[in-house]
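**Q** Predicted model and sequence follow; I will ask about them next.
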Amino acid sequence: HLELPDTNAPEMVEQQLQFLGLIALIDPPRAEAEAAVRDCISAGITPVMITGDHPATARAIAQRLGIVTNTQAEVLTGRDLATLDDAALLLRVSQVQVYARVDPAQKIRIVEALQAQGEIVAMTGDGVNDAPALKRADIGVAMGRGGTDVAREAASMVLLDDNFATIVAAVREGRRIYDNIRKFVRYAMTGNSGEIWTLFLAPLVFLPIPLLPIHILWVNLVTDGLPGLALATEPAERGVMQRPPRAHTESLFANGMWQHILGFGLLIAGLCLGVQAWALSTGHAHWQTMVFTVLTLSQMAHVMAIRSERESLWQLGLGSNKPLLGAVLLTFVLQMATIYVPALNPIFKTQPLSLGELGICLGAAATVGVAVELEKAWRRNRAQTVPAAP
């Protein structure tokens, strides 16, 4: 018959004991966390672990996740951190990726030191002691399930599933959205500049005004409408998470975008005016309809070609963005309707084109797509020959 002792004094209780076994507990990282850390590193994002665990435990978990690569990686403890002034911490913070046994004030110091190095800092946390650092970081990410109300209020974003991999997925989606915004601006401004240059340059080269107001309204409606909106559904480009983050000071028009807008706007205008001059010189009475058609279809060729800044359209696949392909085909059908449906001719002031005239329009429009592909090929070749910055 066994009875519990009536005292809690260790010297009285811990006698005549027999060792039966040892229980060890571990809180393993999630299975997807290692892949998420790997994606962060390939995307130019440096993961840093700040934990209250023992330094040896922190190092082991960081090595398992891939945050550090060896068992001798430096772990900066809260005690060591307290001995460093701000200048010394500034020198160490870029080399240290694991911190252990730190207090809330020290977390803020780490965040501020990284920001002083010019880094954009995202901080994750779930406890009350994380709230000050969440607030101080450029973006605070709180845990929605296990996080405290204080942490959620201090954060800029709340994870509903408490999963670090969700942050990486959000980065990927953010890059896709930003890329698509650039593509839309590139497409819309190139097309509009083409229209402006066409109307502006025609009198300067002694040509009649090539387009009527109804033509401009129609082009803006069918080109800036569905095709432009469909660019928002463009999937993320291959390698989107294998490129470094862009600088927060980088302009939307960086990486040759404004040169593209100007150059291809002039190319579209040049094609329109070239077709107009040819039609007038050869006695084709339908020159205005031809200019109208070239302007519309050249923008369709342009929008299909700029779906990627590097990859060719054939690598992407014509059907990889079905909404955009459908919008382009619909625009083509509507443009043909303005030319070949008799009831629409007096409305749009158009005349049916012969097969040869239509072929010239299609060839001129296709030139824009070919030129964009040549530009992308030049970019790919340049990226392969120019050495990466150290």
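**A** Done, it's in. Numbers count the residues shown, from 1 in each chain.

**Q** From here on, just use CA atoms for contacts and neighbour counts.
**A** Will do.

**Q** Next, the contact list for Ile268, please.
**A** By Cα atoms under 8 Å, 6 or more residues apart in numbering, the residues touching Ile268 are Gly191, Gly194, Thr198, Leu295, Ser298, Val368.

**Q** Report the distance from stretch 107-115 to the chain centre.
**A** Distance of stretch 107-115 from the chain centroid (Cα atoms, centre = their mean, to the nearest Å) equals 26 Å.

**Q** What's the end-to-end length of stretch 339-354?
**A** Stretch 339-354 has an end-to-end distance of 10 Å (criterion: Cα to Cα, to the nearest Å).

**Q** What residues of it count as buried?
**A** Ile339, Asn345, Phe348, Thr350, Gln351, Pro352, Leu353 (16 or more other Cα atoms under 10 Å).

**Q** Stretch 181-188 too?
**A** For stretch 181-188, a neighbour-count test (16+ other Cα under 10 Å) marks Arg182, Lys183, Phe184, Val185, Arg186, Tyr187, Ala188 as buried.

**Q** Same question for stretch 104-117.
**A** Neighbour count says stretch 104-117 has Gln106, Lys107, Ile108, Arg109, Ile110, Val111, Glu112, Ala113, Leu114, Gln115 buried, by 16+ other Cα under 10 Å.

**Q** Specify which member of those residues is nearest to Phe206.
**A** Nearest to Phe206 among the buried residues of stretch 104-117: Gln115, at 58.6 Å, using Cα to Cα.

**Q** next helix or strand past the strand or helix carrying the closest one?
**A** Using DSSP states H and E, Gln115 sits in helix 104-116. Using DSSP H and E, the helix or strand that follows helix 104-116 in sequence is strand 122-125.

**Q** put this beside the first:
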Amino acid sequence: QFLLSSNLSEVLSIFVATILSFTILKPVHLLWINLITDCFPALALGLEKSEKDIMERKPRSPKDGIFSGGLGVDVLYQGVLVTVITLAAYFIGHYMEAGVWEIANSADGMTMAFLTMSMAEIFHSFNLRSQRKSILHMKHHNIFLIGGMALSLILTTAVIYIPGVNTAFGFEHISIPEYLVALGLAFLIIPVVEVVKFFQRKFGKN
């Protein structure tokens, strides 16, 4: 679910930007996100402890597809959500740079979009410690996921600010306010998914 929703957001972001004739991310940016941002959290999620009630649940039907149990809907809305957040970061970044709302190629916008998508996917990995349960009520911690998040954040920040490296990636040296705005937008993925999970638990089938 994590990898499918993350990759869907990348495809949709590029698709929308292409339709509107601007560059939101370059191929090397997508390569970085897939190898660095997605890799460590995905491996850490594979080490997540089993939920306590897992043996009390009914077994899955052998006729169920991979997207059964609401997985397809989850992947779709979460992928769209990260796309919307990433597009918002691009246009806000351009506005903070140029002082005007417009559809145009923007180095600041692209840098903020990269940072936002990277961190949104990292934050989203915490959502997916459980498909339906709130992460606020999970008593145990996944230290591997926390470590993966920290490592991804450090590496992503480094590629934006280290001279020479940022030039190779086509990034702009964004200001601290821009950096914080990008992180704030990325963090939105957690409360939004928490709200959706609440309604899924309340109205969904067991």
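**A** Arrived safely. Keep in mind that what you see is a predicted model, and the values were worked out from it rather than measured.

**Q** care to give me the TM-score?
**A** Overlay of the two chains. TM-score (TM-score structural alignment, normalised by the length of structure 2): 0.89; 198 aligned residues with a Cα RMSD of 1.8 Å.

**Q** In the contacts of Ile268 of structure 1, find the pair that's most separated.
**A** Using Cα to Cα, the two most remote members of the contacts of Ile268 of structure 1 are Thr198 and Val368, lying 14.9 Å apart.

**Q** any idea how far the nearest residue to Thr156 of structure 2 once chain neighbours are set aside is from Ile154 of structure 2?
**A** Nearest non-adjacent residue to Thr156 of structure 2, counting by Cα to Cα, 6 or more residues apart in numbering: Leu115, 7.1 Å away. Distance, Leu115 of structure 2 to Ile154 of structure 2, by Cα to Cα: 11 Å.

**Q** The two - which one has more neighbours?
**A** Leu115 (26 against 11; other Cα atoms under 10 Å).

**Q** Mind telling me what element that one is part of?
**A** helix 107-127.

**Q** just checking, what residue in structure 2 corresponds to Val200 of structure 1?
**A** To be clear, residue 200 of structure 1 is Phe; Val isn't right here. Aligned by TM-score structural alignment, Phe200 of structure 1 pairs with Phe15 of structure 2.

**Q** Its match: neighbouring residues, count only.
**A** Phe15 of structure 2: 13 surrounding residues under other Cα under 10 Å.

**Q** Could you check how far it is from Thr23 of structure 2?
**A** Distance of Phe15 of structure 2 to Thr23 of structure 2, given as Cα to Cα: 10 Å.

**Q** and for the two, which residues touch both?
**A** Between them, Phe15 of structure 2 and Thr23 share no contacting residue under Cα under 8 Å, 6+ apart.

**Q** what's near enough to touch the most centrally placed residue in structure 2?
**A** Nearest to the geometric centre of structure 2 sits Glu121, at 2.0 Å (Cα atoms, centre = their mean). By Cα under 8 Å, 6+ apart, the contact set of Glu121 of structure 2 is Ser6, Thr37, Asp38, Val82, Ala186.

**Q** Show me those that map onto helices.
**A** The members of the contacts of Glu121 of structure 2 that map onto helices under DSSP state H are Ser6, Val82, Ala186.

**Q** How about the contacts made by Arg186 of structure 1?
**A** Counting by Cα under 8 Å, 6+ apart, Arg186 of structure 1 has contacts Met257, His260, Ile261.

**Q** now the angle between helix 287-305 and the helix or strand hosting it, please.
**A** If you go by DSSP H and E, Arg186 of structure 1 is part of helix 164-204. Per axes from the mean of the first three to the mean of the last three Cα atoms, to 10 degrees, the angle that helix 164-204 of structure 1 makes with helix 287-305 is 160 degrees.

**Q** Now do the same for Leu31 of structure 2: its match in structure 1.
**A** Matched to structure 1 by TM-score structural alignment, Leu31 of structure 2 sits across from Leu217.

**Q** Buried ones in the strand or helix carrying that match, by neighbour count?
**A** Per DSSP H and E, Leu217 of structure 1 falls inside helix 213-224. Within helix 213-224 of structure 1, the residues that count as buried by 16+ other Cα under 10 Å are His215, Ile216, Trp218, Val219, Asn220, Val222, Thr223, Asp224.

**Q** Give me the angle between it and helix 287-305.
**A** With the same axes, to 10 degrees defining the directions, helix 213-224 of structure 1 sits at 10 degrees from helix 287-305.

**Q** superposed on structure 2, where does whatever helix or strand comes next after helix 213-224 of structure 1 end up, distance-wise?
**A** The element immediately downstream of helix 213-224 of structure 1 (helix or strand, assigned by DSSP H and E) is helix 226-230. For helix 226-230 of structure 1, the mean deviation from structure 2 after alignment is 1.3 Å (mean Cα distance after the TM-score superposition for structure 1).

**Q** ok, for Met119 of structure 2, nearest residue in space, not its chain neighbours?
**A** Closest residue in space to Met119 of structure 2, ignoring its immediate chain neighbours: Ala186 at 5.6 Å, by Cα to Cα, 6+ apart.

**Q** I should have written Val294 of structure 1 there, sorry.
**A** Nearest non-adjacent residue to Val294 of structure 1, counting by Cα to Cα, 6+ apart: Cys361, 5.1 Å away.

**Q** Quick one: residues contacting the residue opposite the one you found in structure 2 once aligned.
**A** In structure 2, the residue matched to Cys361 of structure 1 (TM-score structural alignment) is Ala182. Shown here is Ala182 of structure 2, whose contacts under the criterion Cα under 8 Å, 6+ apart are Ala89, Met112, Ala113, Leu115, Thr116.

**Q** host element of Ala182 of structure 2?
**A** Element membership for Ala182 of structure 2, per DSSP H and E: helix 176-187.

**Q** one step back: ok, of the contacts of Ala182 of structure 2, which one's closest to Glu178 of structure 2?
**A** Met112 (7.2 Å).

**Q** now for the closest one: what does it line up with in structure 1?
**A** Aligned by TM-score structural alignment, Met112 of structure 2 pairs with Met290 of structure 1.

**Q** Appreciated, that's everything.
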